[in-house]
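Enquirer: need the 3D shape of this:
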Amino acid sequence: MQVSETYKSGFVALIGRPNVGKSTLMNHFLDEKISIMSDKPQTTRNQIRGVLTSDEGQIIFLDTPGIHKPKSRLGDFMVRTAQDTFNEVDLILFLVDAEEGLGGGDRYIIESLKKVSTPVFLVLNKIDRVHPEKLLPLIDQYRALMEFQEIIPISALQGSNTGSLKELILHLLPTGPQYYPSDQMTDHPEQFIVSELVREKVLRLTHEEIPHSVAVVVDEMSKRKGKDLIFIRCTIFTERKTQKGILIGKQGALLKEVGLQARTEIERLLGSRVFLDLWVKAKKDWRNEVNMLKQFGYRDE
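Expert: Sure, this is the predicted structure:
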């Protein structure tokens, strides 16, 4: 793509409490699943980069973990990952849940945002679930706490007003180079996205404490010679043997369903048939072990 002198480019952080729709918004902009989604809190653990390229500019979105009160070293890492982006980007999109309204978590984030010089857009998501008459009073509540560069109501799920949001982002970003090739949508390796897709299916199919106690590692990913087939072996780690048994399920039924659902999306991602081999191991209290966090890709520095 030929980049003009008016070409815009920059980095935009998506921040907010867990489950406000950060991943949904990024996936909507990219029209591709780069960041996994779930109705379970704290789904996103790492910083996920998604690249949106157009003739007008290139927006690099940073989908960050939901900011919450951490209860483990993993939680500390997640919150620090989100907060570290505040001064490293050109723009912050502070997403809030319009249906839930202003809460203590939002107030905590706002106090942190007051300390940075980066421009902040307040993005009220899930407006499809709120009566229009309730939006203006809600906006006034947030505006009373902090001055925002822009305030934009949207529905990331339905795509309502997201076009206007994109235009406002491009208008604010500086002129600059195209950082990534036009056809690249993320800077994460395929192995990372594969492991996240497997973890997403675990989140979707399990309940109670299991979703937060799971990590997925891709042990092998190789193309079989002479075949249009990619072999992938993953290990799903849990914290207790009882969780391992629940995740495997009666006669392996739950693990099989995780594999079936994950394989469908992985094949779409890779454009090839996939043989997905899943194993489950129990590793006691891994969320508080520094070495395990590093092994699973969660740096604890």
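Enquirer: contacts and neighbour counts: CA atoms only from here.
Expert: Fine.
Enquirer: what are the buried residues along the one helix or strand V258 maps to?
Expert: Element membership for V258, per DSSP states H and E: helix 253-270. Going by neighbour count (16 or more other CA atoms under 10 Å), the buried part of helix 253-270 is 254-259, 262-263, 266-267.
Enquirer: cool, and stretch 89-105?
Expert: Here stretch 89-105 shows 89-99, 101 as buried, counting by 16+ other CA under 10 Å.
Enquirer: and that stretch, end to end?
Expert: 22 Å (CA to CA, to the nearest Å).
Enquirer: how far does that stretch sit from the chain's center?
Expert: Per CA atoms, centre = their mean, to the nearest Å, the displacement of stretch 89-105 from the mean C-alpha position of its chain is 15 Å.
Enquirer: again with stretch 120-136
Expert: 21 Å.
Enquirer: now swap in stretch 140-158 and tell me
Expert: 20 Å.
Enquirer: okay, strands next: where are they in the chain?
Expert: 8-15, 48-53, 57-63, 91-97, 120-125, 150-153, 215-223, 229-238, 273-282 (DSSP state E).
Enquirer: out of these, the one nearest H171 is which?
Expert: When those are ranked by distance to H171, counting by CA to CA, first place goes to strand 8-15 at 8.0 Å.
Enquirer: just the buried residues of helix 253-270 now: which is nearest L170?
Expert: I266 (31.6 Å).
Enquirer: please look at the closest one and E196 and confirm they touch.
Expert: No. The pair I266 / E196 is not scored as a contact, 10.2 Å apart, by CA atoms under 8 Å.
Enquirer: reformat the buried residues of stretch 89-105 as TSV; add distance to L14.
Expert: Shown next, in TSV, are the buried residues of stretch 89-105 (distance: CA to CA, whole Å):
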residue	distance to L14
V89	10
D90	12
L91	9
I92	6
L93	5
F94	6
L95	7
V96	11
D97	13
A98	16
E99	19
G101	18
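Enquirer: turn the buried residues of helix 253-270 into JSON lines, columns for distance to E32.
Expert: Converted to JSON lines, those look like this (distance: CA to CA, whole Å):
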{"residue": "L254", "distance to E32": "26"}
{"residue": "L255", "distance to E32": "25"}
{"residue": "K256", "distance to E32": "25"}
{"residue": "E257", "distance to E32": "23"}
{"residue": "V258", "distance to E32": "21"}
{"residue": "G259", "distance to E32": "21"}
{"residue": "A262", "distance to E32": "15"}
{"residue": "R263", "distance to E32": "16"}
{"residue": "I266", "distance to E32": "12"}
{"residue": "E267", "distance to E32": "14"}
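Enquirer: how about this one, so we can line them up?
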Amino acid sequence: MTDKETKFHSGFAALLGRPNVGKSTLMNALLGEKISIVSAHAQTTRNKITGVWNGDNAQVVFLDTPGMHKPQSKLGEAIRQSTMDALDEVDMIVFLCAVNDPLGAGDRYILSLLKDRKVPVILALSKTDLISKEEVLKKIVQYSKIYPFAEIIPLSAKTGENLDELMKCVVKYMPEGPKYFPDDMVTDQPERNIVQEIVREKLLTRTRDEVPHAIGVYTEEFSERENGKVYIRCTIYVERDSQKRIIIGKKGSVLKAAGQEAREEIQNLIGAPVFLDLWVKVTKDWKNKDYILRELGYKEHK
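Expert: This is a model prediction of the structure:
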């Protein structure tokens, strides 16, 4: 058992990057399971979603952090602080950038927050399927000049290119350690948290840019009934009556369609028939109300 290959390695890795660069898509691809919500909207992921990757002699626990940006509300500050807290818990950081996006102030802002961190930072350049190899090489040179990355790996979550290489690299930096979670556990998120993320994803997908950051979803009840069905009631917070009308849609069409899609996905997740009860509530400026943020699971930060 002295050979390094036979020793077990485990640890925590944070996925970090600007909003909408594909962190949730990447983690879902690495794990082969959908545990992080994906939509065309920036700031889709609001909570740290823990995903567990198991290899032959290693286990990596991923924290899918919210996209970093300068906060404009108490919700924004809670999201930013959630990310900063996550960075204190990890053994390494995977910094994700989309190769088809220009290197901008947002990337430099995040890298400035990493300067005093002692853990290795891997640069994952995603969406390589969208540009030529020559352009990818130019991006690698560009990024290598602004930060001392431990490794730089171009990849595509869509095609699967270099996902194995990324995991080999992540495992290489994991310390020797125990198995934190059983092999069949993909995430430590409570089911009710995943439910509200699924509902929010379906609404965001259907409302496009009309209510980009105005939706908050809270699971009020999650209980099994005598008939074997699981009853789930969720409150959907919006800030204005006009947003409520958009969420509900003409004759309830939007809410009904989103609810049906969410119900089917939740049923597959929990393996039981589901009755999903959705209610839309207008609460002006809810993103700055402490009691709602606590309800949605955010810590208070003074």
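Enquirer: overall similarity of the pair, as a TM-score.
Expert: Overlay of the two chains. TM-score (TM-score structural alignment, normalised by the length of structure 1): 0.96; 297 aligned residues with a CA RMSD of 1.3 Å.
Enquirer: if we can go back for a sec, nearest to V120 of structure 1, of the buried residues of stretch 89-105 of structure 1?
Expert: Using CA to CA, those come closest to V120 of structure 1 at I92, 4.7 Å.
Enquirer: who's in contact with the aligned partner of A156 of structure 1 in structure 2?
Expert: Counting by TM-score structural alignment, A156 of structure 1 corresponds to A157 in structure 2. A157 of structure 2 sits next to 25-26, 29, 126-127, 163 when contact means CA atoms under 8 Å, 6 or more residues apart in numbering.
Enquirer: so how far is T24 of structure 1 from S164 of structure 1?
Expert: From S164 of structure 1 to T24 of structure 1 the distance is 17 Å (CA to CA).
Enquirer: T43 of structure 1 too?
Expert: On the measure of CA to CA, T43 of structure 1 and T24 of structure 1 end up 12 Å apart.
Enquirer: okay, and the common contacts of those two?
Expert: Common neighbours of T43 of structure 1 and T24 (CA under 8 Å, 6+ apart) are M37.
Enquirer: neighbours of N47 of structure 2, just the number please.
Expert: If you count neighbours by other CA atoms under 10 Å, N47 of structure 2 ends up with 21.
Enquirer: you'd agree it is up against G67?
Expert: No. N47 of structure 2 sits out of contact with G67 when judged by CA under 8 Å, with a separation of 10.1 Å.
Enquirer: for the buried residues of helix 253-270 of structure 1, work out which two are farthest apart.
Expert: The widest separation within the buried residues of helix 253-270 of structure 1 (CA to CA) is 20.1 Å, between L254 and E267.
Enquirer: show me what contacts D188 of structure 2?
Expert: 49-51 are the contacts of D188 of structure 2 under CA under 8 Å, 6+ apart.
Enquirer: can you rerun that using 10 Å?
Expert: For D188 of structure 2, the contact set (CA atoms under 10 Å, 6 or more residues apart in numbering) comprises 49-52, 61, 181.
Enquirer: how about JSON lines for these, with distance to K244 of structure 2 added?
Expert: Output for the contacts of D188 of structure 2, formatted as JSON lines (distance: CA to CA, whole Å):
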{"residue": "I49", "distance to K244 of structure 2": "28"}
{"residue": "T50", "distance to K244 of structure 2": "31"}
{"residue": "G51", "distance to K244 of structure 2": "33"}
{"residue": "V52", "distance to K244 of structure 2": "36"}
{"residue": "V61", "distance to K244 of structure 2": "38"}
{"residue": "F181", "distance to K244 of structure 2": "41"}
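Enquirer: to what extent is the closest residue to G106 of structure 2 other than its chain neighbours buried, counted in neighbours?
Expert: With CA to CA, 6 or more residues apart in numbering as the criterion, G106 of structure 2 has its nearest non-adjacent residue at 6.5 Å, and that residue is R18. R18 of structure 2 has 22 neighbours, counted by other CA under 10 Å.
Enquirer: right, and E224 of structure 2 touches I232 too?
Expert: Yes. Between E224 of structure 2 and I232 there is a contact under CA atoms under 10 Å: 8.7 Å.
Enquirer: give me the common contacts of those two.
Expert: 274-275.
Enquirer: settle it for me: which of those two has more neighbours?
Expert: Neighbours were counted for E224 of structure 2 and for I232 using other CA under 10 Å; I232 has more, 21 against 15.
Enquirer: specify which member of the buried residues of helix 253-270 of structure 1 is nearest to K281 of structure 1.
Expert: Relative to K281 of structure 1, and with distances defined as CA to CA, the nearest of the buried residues of helix 253-270 of structure 1 is L255, at 12.3 Å.
Enquirer: and for that closest one, nearest residue in space, chain neighbours not counted?
Expert: I248 (4.7 Å).
Enquirer: gap between the one you found and L278 of structure 1?
Expert: Applying CA to CA to I248 of structure 1 and L278 of structure 1 gives a distance of 10 Å.
Enquirer: cool, and I34 of structure 1?
Expert: 21 Å.
Enquirer: of the two, which one has the most company?
Expert: I34 (24 against 19).
Enquirer: show me the contacts for that one.
Expert: Contacts of I34 of structure 1 by CA under 10 Å, 6+ apart are 23-24, 26-28, 48-51, 63, 185-186, 188, 193, 196-197, 269.
Enquirer: tell me the buried residues within those.
Expert: 23-24, 26-28, 48-51, 63, 185-186, 193, 196-197.
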